[in-house]
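A.B. asks: Build the 3D model from these lines:
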Amino acid sequence: MRKTRSTYILKVRVRKIEALIEIDRNLNSRIIECNLIGNRCYNCVPFCEVIVAAKDYVTKRRKPKGEVTEL
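C.D. replies: As a prediction, this is how the structure comes out:
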């Protein structure tokens, strides 16, 4: 992870939920794709497990509870 990078595209997997998230240094997130509850959802709440795992990965405040991969 480079320190000068401003936007991250992450693939996050927590339990059965898998999502592609675009997140920046200010922790503004945008869901690109999510398979929650068998359908596509794009307006997840800020306390969704995949968004929290993505924010944990970007800020390095704690170990993410899911599997996070940078794309």
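A.B. asks: From here on, just use CA atoms for contacts and neighbour counts.
C.D. replies: Fine.
A.B. asks: what about Val50, neighbour count?
C.D. replies: Neighbour count for Val50, taken as other CA atoms under 10 Å: 29.
A.B. asks: Check the secondary structure at it for me.
C.D. replies: helix (DSSP: H, G, I helix; E, B strand; the rest coil).
A.B. asks: Before we compare anything, build this one as well:
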Amino acid sequence: MEDWALIRRLAAEGAPKAAIARRLGVSRNTVIKAVASNGPPKYDAGRALRRSRRMRRGSVSCW
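C.D. replies: Have a look, this model is predicted:
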């Protein structure tokens, strides 16, 4: 959440998105999404759990 606020502040000061991405070590797409969003990102435990199950299901079939 701190990165989100910093991205928004730097963008408001006029820093280029590519420079913000380089400085923070994130992708330009991350910067673009943070600037366009209305609020900080939310953690969705259900989404993380579903993703984890999909990844496990795929790796087990390889054994």
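A.B. asks: Tell me how the two chains score on TM-score.
C.D. replies: Superposed pair, TM-score by TM-score structural alignment, normalised by the length of structure 2: 0.28. Supporting alignment: 31 aligned residues with a CA RMSD of 4.3 Å.
A.B. asks: and Ala53 of structure 1, what helix or strand is that in?
C.D. replies: Using DSSP states H and E, Ala53 of structure 1 sits in helix 49-59.
A.B. asks: again, but for Val31 of structure 2
C.D. replies: Secondary-structure assignment from DSSP H and E places Val31 of structure 2 in helix 28-36.
A.B. asks: and what of Ile23 of structure 1?
C.D. replies: In this structure, Ile23 of structure 1 sits in strand 17-24 according to DSSP H and E.
A.B. asks: now for that strand, which elements pack on it?
C.D. replies: Applying 3 or more CA pairs under 8 Å, 6 or more residues apart in numbering; DSSP states H and E, one finds that strand 17-24 of structure 1 makes contact with strand 7-14, strand 29-34, helix 49-59.
A.B. asks: elements contacting the first one?
C.D. replies: Under the contact criterion of 3+ CA pairs under 8 Å, 6+ apart, the helices and strands touching strand 7-14 of structure 1 comprise strand 17-24, helix 49-59, strand 67-70.
A.B. asks: Thank you kindly, that will do.
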